[in-house]
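S.K.: Provided below are the primary sequence and the corresponding predicted coordinates.
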Amino acid sequence: MPAAPDFDTLFAAAAAIQPRAYAPYSRFKVGSALLGDDGAVYAGCNVENAAYPVGTCAEAGAIAAMVAGGGQAIRAILVFGDGAELVTPCGACRQRIREFAMPETPVAIAGPEGIRARFTLAELLPASFGPANLPR
């Protein structure tokens, strides 16, 4: 059984990349970091575009970095955002995470003060449609 994910490392990576987000329209910067099956930490930030809604979420950036780096699965993911409300992955990102993660994969939600909530992917995306639903 793999060791428990180091959420302190994921928090540090997401907090470091969040200020780099390109969010001139919403002014809402988000960072994300994930632990890949290869043991590497991959980070991403949101990147907006004047032609809404073709921007990219932080989670999508982290997933793209993982795939580009050779990782094939998400062992844990953390999303970092400001504000009073929890900054959980949007619906599209929940499905993106599902493509590379199992229902029991931990998803941590954080703000500047630290981790605010923890979920499993199944809690955020119950009865999900994933790779196993399609023949390969």
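M.R.: Done, it's in.

S.K.: from here on, just use CA atoms for contacts and neighbour counts.
M.R.: OK.

S.K.: contacts for the helix or strand harbouring residue 123?
M.R.: Taking DSSP states H and E as the criterion, residue 123 maps to helix 121-124. Applying Cα atoms under 8 Å, 6 or more residues apart in numbering, the contact partners of helix 121-124 are 94, 98, 101, 102, 103, 104, 105, 106, 107, 128.

S.K.: can you tell me the SS state at the most centrally placed residue in the chain?
M.R.: By Cα atoms, centre = their mean, the mean C-alpha position of the chain lies nearest to residue 59, the distance being 3.5 Å. With DSSP: H, G, I helix; E, B strand; the rest coil as the basis, residue 59 sits in helix.

S.K.: swap in residue 97?
M.R.: Residue 97 ends up helix, using three-state DSSP.

S.K.: tell me how far it lies from residue 26.
M.R.: Distance, residue 97 to residue 26, by Cα to Cα, to the nearest Å: 23 Å.

S.K.: so between the two, which is more surrounded?
M.R.: Applying other Cα atoms under 10 Å to residue 97 and residue 26 shows that residue 97 carries more neighbours, namely 27 against 8.

S.K.: then this one, side by side with the first:
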Amino acid sequence: MVTDAELFAAAEAVRAKAYAPYSKFQVGTAILADDGKVYVGCNVENAAYPIGNCAEPSAIAAMLAGGGKRIKRVYTTGPGAMPVTPCGGCRQRLREFADQDVVIISHGIDGAPLHQTLAQLLPHSFGPEFLGK
């Protein structure tokens, strides 16, 4: 069983590799998937701001490329004392691959981690089941 400490370490290791020359706000995400593996992603900025990637969809892409199908737990880290929660778009991306009771841990590394379920982060969400999936 992968521990939260191991997920934190994985998120922090990949956060150090983030490409954030514009915002200087490096974010790392570690996903525990249904196959028992941990997949990571970091934010990647671009001079044309809308083209950048957040850490969460980067980790989701790594999960899918590695053979994982469903998210079981998420740990996202960033700078500062406030919990670095997934943005609205990333919450919806997580919803595509995670059940509503999946725990999302958001951590500004100078503060305390925040544990919330996906349902708490994205209440009344729209998911694949609405489209008959």
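M.R.: Received, thanks. Source: prediction; values computed, not measured.

S.K.: mean per-residue distance, the helix holding residue 123 of the first structure to the second structure?
M.R.: After superposition onto the second structure, the mean distance of helix 121-124 of the first structure to its aligned counterpart is 0.2 Å, using mean Cα distance after the TM-score superposition for the first structure.

S.K.: go on, stretch 58-66 of the first structure?
M.R.: Averaged out, stretch 58-66 of the first structure is 0.4 Å away (mean Cα distance after the TM-score superposition for the first structure).

S.K.: now do the contacts for the residue nearest to the centre of the first structure.
M.R.: Counting by Cα under 8 Å, 6+ apart, residue 59 of the first structure touches 31, 32, 33, 44, 45, 46, 79, 89, 93, 97.

S.K.: so what corresponds to the fourth one in the second structure?
M.R.: What it means is residue 44 of the first structure. Mapped onto the second structure by TM-score structural alignment, residue 44 of the first structure lines up with residue 41.

S.K.: for the first structure, just list every one of the strands.
M.R.: For the first structure, strands defined by DSSP state E occupy the ranges 30-36, 41-45, 74-81, 106-111, 114-120.

S.K.: in a markdown table: those, plus distance to residue 22 of the first structure and mean neighbour count.
M.R.: Listed next are those as a markdown table, based on distance: least, Cα to Cα, whole Å; neighbours: other Cα atoms under 10 Å:
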| stretch | distance to residue 22 of the first structure | mean neighbour count |
| --- | --- | --- |
| strand 30-36 | 9 | 30 |
| strand 41-45 | 8 | 27 |
| strand 74-81 | 14 | 27 |
| strand 106-111 | 18 | 23 |
| strand 114-120 | 22 | 14 |
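
S.K.: now distance to residue 132 of the first structure too, for these, in CSV please.
M.R.: CSV is the format used below for those (distance: least, Cα to Cα, whole Å):
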stretch, distance to residue 132 of the first structure
strand 30-36, 20
strand 41-45, 25
strand 74-81, 16
strand 106-111, 19
strand 114-120, 18
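
S.K.: please name whichever of the ones you listed is nearest to residue 134 of the first structure.
M.R.: Comparison of those against residue 134 of the first structure by Cα to Cα identifies strand 74-81 as nearest, at 19.3 Å.

S.K.: give the other helices and strands that the closest one contacts.
M.R.: Packing contacts for strand 74-81 of the first structure, counted by 3 or more Cα pairs under 8 Å, 6 or more residues apart in numbering; DSSP states H and E, involve helix 7-17, strand 30-36, strand 106-111.

S.K.: distance to residue 63 of the first structure added to the ones you listed, as CSV?
M.R.: Formatted as CSV, these follow (distance: least, Cα to Cα, whole Å):
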stretch, distance to residue 63 of the first structure
helix 7-17, 13
strand 30-36, 8
strand 106-111, 14
